[in-house]
Each structure stands twice: as structure tokens, then as C-alpha cells.
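Novice: I would like the atomic coordinates for the input below:
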Amino acid sequence: MTTLSVVMATFRGARWLPEQLASIARQTRRPDELVVSDDGSDDATPAVLADFARWAPFPVRILDGPRAGLADNFRHALEASRGDVIAWSDQDDIWLPAKLERCLDTLAGTGADLVHHAARVVDADAESLGFNHPDPRRTICLDPLQGDPWHVASGFATVFRRRLLDDLRHGRGLDRVAWDTRPNSHQTLRAMHHDHVVALIAFARGRRCELAEELALYRQHGANAAGAPTVRGAAAWWGALSIGADEFAIRADAARGYGVWLQSIGVSSGGYFERLARRWDRRAETYRDTDGATLGVRVTRGLGVLARRATGDHDYAATDRGGMGVAALAKDALATVIGTQA
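Specialist: So this is what the prediction gives:
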């Protein structure tokens, strides 16, 4: 029988924690354990956890956290868990009753190693804000190195098999060497969080499924450690137009760092991330070479962008096939002609 651990990190979460704990207790498939690492909360969080542990319909273990930040707090709880399947849990969300059951069914039915589901974004009072995050529009399963390499499966909406972390170069799980040498995230430019680490390993070596079903309420209350995007739609597109060579170079460096780290822990990507880095290097070079150039040079560069697409170069393949997408093609063709701002 597959065993399931819910792994939670807490810090000053007393206001929101009771609702999340109650939603875990209401699951149609209850976890076999809840492991909580509390990072030195000085509010009522320890009391809330202790009270829940007394009546919870499954074992609850409460650990003293390492007091080294969110990611280390999650890793601490993960290392203490025993389940074959792990469900990350934040302290301030609300899980819908079928979350664990649907995720386990998906893992079993597809042979996947990681499942990532949609969630409804709500305010502090759990009232809908009218959009989802994550927001997969269809249910899809992907094999290793398929899909968008920049997509990070949000922890609170992720359930994964522990075997993803087995047989790494330094032993079972994320040992200190693997953890302390993890690369910087392309999102934050700081060491990757727990969920990004697992998402990257899953991208390189696992089968992943995205579920279009809403299985949680993702609460936004102004003090989230991480939150849903605040810029969407037309504003996001407009913001993307100001991104230029420097940002593309950062993305190239991130891809290279991902590949090097994966190789260091014994996960081969067959050169995938080096090729990805070169793709973004080319994009950065195109923008730098165009900036300040004459109109004739810019037009030539723009035609070159279109030619790479026309001749089958995969720079502009769909993002779910590892490319940069049609939107990037349009931006690059336009920006190279009118000149860049980078």
C-alpha cells in the first residue's frame, strides 16, 4: 500500500493554520502522517499544532525547525517524513476535500512521479479573486525533458513520489551537498526553494502530470512568503516588451546552472540545459547587436529572427516543447527592427 506524508513548514501562522489543518483532516484520502517543522514561531502556532495533534485522525509529528528560512524548514520536515508520496503544504491555504485522493489516483493511473493541480486564488477571508494560480488549462502528462523548462510547480499544489529523490549521487534524498550547492532560481536569482528543487529534478528525470481541476484555495493575505502573480493579462504583455538582453543573459546563466547542478547530483539531461542556455545566449546577442544600430542593420536582424523560425530552428517552438513561443518571435522581430531598450 502506498503511504502518504503531508510535509508542512510553519512560522507565525496561527491566524491561518486552523483552517488549513482542518482541511487536511477532511480529506477523502487522509494522509498517513503529517510532519510539521516550526521555525521558532513566537505566536500561537505551537499551541495550534499541539492541539491539532491531540485530535487529528492521523499521526502528527512536530519538529523544531532549523531557523534558516522557508526552504530549509521544508527540507527539514521532508527529511523526517516516511511516506512513499509527499504532499507539500503551506500553512495558510485551504485544501478541497478530494485533493489528496485525486492526486494519488493520478499518480497511480498515469505512472507519474509528480502531479501539479490548479488552485483558486482567494483573499484573506477565502473569497475568490476571480483567477487561478496555478492555472493549467487542460490535464496533460509529460515525460522527462518535455514541456516548459521554466515552469516551476508551486509547492502547495504539488504531490510527488519520494523515488524522484532516490539514487542521487550522494545517496538517498537531498543530502547537504546536493542542498547546499543547489543553483539560483531564474525567478528570484537566489538559491532555489524546496518546490523548485523537486520540480527541476522531476523535469529532468520524472513523468509529470498537470491537473486542470481546482483542488485548493490559494490564500493571498499580504504576508505570504510567496504569492500569486499580481501582474496579468495585458499588463504582463506590456511589461514583457521592456525585457531585453540583460534579462535574456540571466536566463541563459540559469539554464547553464541547472544543467551543471543536475549533473553534479547524478541526474543526466543529455545536454538539454546547455542547448537551452545557448538559445537564450543567442537571443541576448541579437538584442545587444541591434541596440544603437542603423535601420538597415536592425531590419537585417529582424529578418534573421524570422528566418530562424522559417528554417525550422527551434528557438521559437511552443513553450510546452521547450521553445520560447510565438510571442517571443513577434517581440524579437519587432524589437530588432525598432531598436531595443536593453
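Novice: Only C-alpha atoms from now on, for both contacts and neighbour counts.
Specialist: Will do.
Novice: And the helices in the chain, which stretches?
Specialist: Shown for the chain, the helices assigned by DSSP state H span residues 17-25, 45-55, 70-80, 99-110, 176-180, 194-205, 233-240, 245-264, 272-290, 295-310, 325-338.
Novice: And the longest strand along the chain, how far out from the chain middle?
Specialist: Ranked by residue count, the top strand of the chain under DSSP state E comes out as strand 208-219. Distance of strand 208-219 from its chain centroid, counting by C-alpha atoms, centre = their mean, to the nearest Å, is 13 Å.
Novice: which helices and strands sit right next to that strand?
Specialist: On a contact count with 3 or more C-alpha pairs under 8 Å, 6 or more residues apart in numbering; DSSP states H and E, strand 208-219 meets strand 94-95, helix 99-110, strand 114-122, strand 140-142.
Novice: Mind doing that once more with 6 Å?
Specialist: When contacts are defined as 3 or more C-alpha pairs under 6 Å, 6 or more residues apart in numbering; DSSP states H and E, strand 208-219 sits against strand 94-95, strand 114-122, strand 140-142.
Novice: Redo those as a markdown table? Include distance to Ala191.
Specialist: A markdown table is the format used below for the helices and strands packed on strand 208-219 (distance: least, C-alpha to C-alpha, whole Å):
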| stretch | distance to Ala191 |
| --- | --- |
| strand 94-95 | 27 |
| strand 114-122 | 22 |
| strand 140-142 | 26 |
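Novice: Another for comparison:
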Amino acid sequence: MGQIDISVIMTVKNGEKFLVSSLSSVFYQTYIPQEVVVVNDGSDDNTWDILMELRRKAPIPVQLVNTQGIGRSKALNLAVSHAKSRWLANIDADDKWIAEKLEKQALAIGIFPDAELVVTTSQTVYGDGEGEMQAKGGFAITPMGKESFYIRNPINHSSILFSRRFFDEVGGYDETMTRQVDIDLWIRALQRGHTFYRVDLPLTIKRLHDAQSFEVGNRLGYTFNSFKISLKKLWKLNAPFYYFPIPFVKFAYNNIPRSIRRHLKKS
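Specialist: Purely as a prediction, here's the structure:
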């Protein structure tokens, strides 16, 4: 496996509850990143103090960038601008990685030298859940073209490893957007003909909890924005017409209370 240099980026706002868990999963990767860059985007809880303590104890260099609150897209672009490596991996402040996550992605890049963005499959945990912390067995690497995106966004933002060249070519995160900024990036990349690669192991843990912005205060606004983005995605990717009813069905389903949705998934 060839060596690639990786910077890990994170943006956080009021992430004190899960910050230690998230960054600890980065610090103890089997494939060690060169650095971590964290943008504290206007937190008013104990996030900054926790970050300072984590930096003091971290086994790898940690850059901390403090803002008064510039928004998700600008904060992500700011993190990328501070990172030093040719490859960058994002992790959200309430998610975490299995220890072999970066190692498997670096291996995928060695197998597919044309890869510019590599993701993994994910586990989902609720609240304080931990998930399965060991990767079991071998794995496949699956190319992902635009057809993979017709029904849903198949990429967990915390699973991505991408080249700086890819990021610069696509134009970074759209700073006019405040929500679901990742899918816009994927649409632009797919329009340019990029193929993504997926490591088919659940090496990323996505945490769902009641404090997330889309569950607090304005879930209807969040799901309506998701509905609009889904229609835009289908239009931009020239999807067949029979995919267009799907966003309407998902909008209705996503406005059912989470407790009922979880019950429906289990039944």
C-alpha cells in the first residue's frame, strides 16, 4: 500500500457531548493522519475548552480555528484552507470512525489510482450508542456513478476521503448554502464525470440524537429543504422521469415523528 498524507477536518458548533468520542476515534486510527484541523464555529457551550484539552493530549498535531459563527459551508472551506495534506477526510463532531477506516480507504486508493473521493458504508447508532467497533472480514470496493444517487444520498459525510485536487476542481462547498451542503458538492462532481469509490465495510458510525439541528425547532424546514435538493439532484443528473415521485414520498415519511419511524424500520 502506497503512503498518502491525510489531514482530518472537522467543524463543530456546540458539540461538547460527543466531541471526545469523535476525535478519539481519529487519534487512534491504524493509518495515522498527519494532522487534525477543527473549526469551532461559534460554540457557546464547553466545546472550545474540550478542544484545547484534547489538543494538549493528542498524539498527532491538532490545529484549532475559532470563529464567531460563519456557517457550515464557510467553516468547512476554512478547515480545508488550513489543512496541509493532499488528501482530506471529514468527520462530523457527533460521529466516529472504526480504527481501520483510513487504512482501508488508503488501500482502496492504492488499488484504484484514479480515485479522487473514497467513502465507506456506515452504521447508525441512536443517542449514546457505540456501534460495532471492529471491522470483520474482507471487503469489496464499489464504483459509484450518478445512478447511485437517484433514490437517496448514499454518502455519509463523515466517511469521505478526498483529494485536494478534486475539491479545488469542483469548487468547494457552496457558501450560499446553510443545510445539506454535501449533496450539492456530489452533484457538481458527478456532473463533471467523477466516479466515487465505496469501501463496502461499515467503518463510519453515524450518530442520530435529539440535539441535532434538524430535530430541534424546525424539522419541517429541514425536510422541505431536503425535498428541494432531491428534486434538484434528479434534474441536474438527468435521472429518468420515474424517479421524480420519490422525493414527495420521502418528504411525507420524514415528517413522521422519529419514534414512529424507528418502529416502522424494526417491523
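Novice: hang on, the earlier thing: I'd like the helices of the first structure laid out as JSON lines, including distance to Gly222 of the first structure and mean neighbour count.
Specialist: Converted to JSON lines, the helices of the first structure look like this (distance: least, C-alpha to C-alpha, whole Å; neighbours: other C-alpha atoms under 10 Å):
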{"stretch": "helix 17-25", "distance to Gly222 of the first structure": "15", "mean neighbour count": "19"}
{"stretch": "helix 45-55", "distance to Gly222 of the first structure": "18", "mean neighbour count": "15"}
{"stretch": "helix 70-80", "distance to Gly222 of the first structure": "17", "mean neighbour count": "21"}
{"stretch": "helix 99-110", "distance to Gly222 of the first structure": "25", "mean neighbour count": "18"}
{"stretch": "helix 176-180", "distance to Gly222 of the first structure": "29", "mean neighbour count": "14"}
{"stretch": "helix 194-205", "distance to Gly222 of the first structure": "21", "mean neighbour count": "22"}
{"stretch": "helix 233-240", "distance to Gly222 of the first structure": "21", "mean neighbour count": "11"}
{"stretch": "helix 245-264", "distance to Gly222 of the first structure": "27", "mean neighbour count": "20"}
{"stretch": "helix 272-290", "distance to Gly222 of the first structure": "34", "mean neighbour count": "19"}
{"stretch": "helix 295-310", "distance to Gly222 of the first structure": "42", "mean neighbour count": "17"}
{"stretch": "helix 325-338", "distance to Gly222 of the first structure": "32", "mean neighbour count": "19"}
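Novice: Using a markdown table, lay out the ones you listed together with distance to Ser5 of the first structure.
Specialist: Formatted as a markdown table, the helices of the first structure follow (distance: least, C-alpha to C-alpha, whole Å):
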| stretch | distance to Ser5 of the first structure |
| --- | --- |
| helix 17-25 | 11 |
| helix 45-55 | 15 |
| helix 70-80 | 9 |
| helix 99-110 | 10 |
| helix 176-180 | 21 |
| helix 194-205 | 15 |
| helix 233-240 | 37 |
| helix 245-264 | 25 |
| helix 272-290 | 32 |
| helix 295-310 | 46 |
| helix 325-338 | 37 |
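Novice: Now check the first structure for the residue matching Gln105 of the second structure.
Specialist: Gln105 of the second structure maps onto Cys103 of the first structure when the alignment is built from TM-score structural alignment.
Novice: show me the contacts for that match.
Specialist: Cys103 of the first structure makes no contacts at all, as judged by C-alpha atoms under 6 Å, 6 or more residues apart in numbering.
Novice: likewise Ser7 of the second structure?
Specialist: When contacts are taken as C-alpha under 6 Å, 6+ apart, Ser7 of the second structure is in contact with Pro33, Gln34, Glu35, Val36, Ser85, Leu88.
Novice: Tell me which of the helices of the first structure sits nearest to Leu4 of the first structure.
Specialist: helix 99-110 (8.8 Å; C-alpha to C-alpha).
Novice: The closest one: average distance to aligned residues in the second structure?
Specialist: In this overlay with the second structure, the average offset of helix 99-110 of the first structure from its partner residues is 1.3 Å by mean C-alpha distance after the TM-score superposition for the first structure.
Novice: Return the distance of that helix from the chain's centre.
Specialist: On the basis of C-alpha atoms, centre = their mean, helix 99-110 of the first structure is displaced by 19 Å from the centre of the chain it belongs to.
Novice: cool, stretch 296-314 of the first structure as well?
Specialist: 32 Å.
Novice: same question, stretch 69-88 of the second structure
Specialist: Using C-alpha atoms, centre = their mean, the offset of stretch 69-88 of the second structure from its chain centre is 13 Å.
Novice: what's the answer for stretch 206-213 of the second structure, then?
Specialist: That offset, for stretch 206-213 of the second structure, works out to 14 Å (C-alpha atoms, centre = their mean).
Novice: list the buried ones in that stretch?
Specialist: For stretch 206-213 of the second structure, a neighbour-count test (16 or more other C-alpha atoms under 10 Å) marks Lys206, Arg207, Leu208 as buried.
Novice: ok, the aligned residue in the first structure for the last one to Asp39 of the first structure distance?
Specialist: Translated: Leu208 of the second structure. Under the alignment (TM-score structural alignment), Leu208 of the second structure pairs with Gln220 of the first structure. Per C-alpha to C-alpha, to the nearest Å, Gln220 of the first structure is found 21 Å from Asp39 of the first structure.
Novice: And for Trp261 of the first structure?
Specialist: Trp261 of the first structure is 28 Å from Asp39 of the first structure, by C-alpha to C-alpha.
Novice: just Ala87 of the first structure next, same as before
Specialist: 19 Å.
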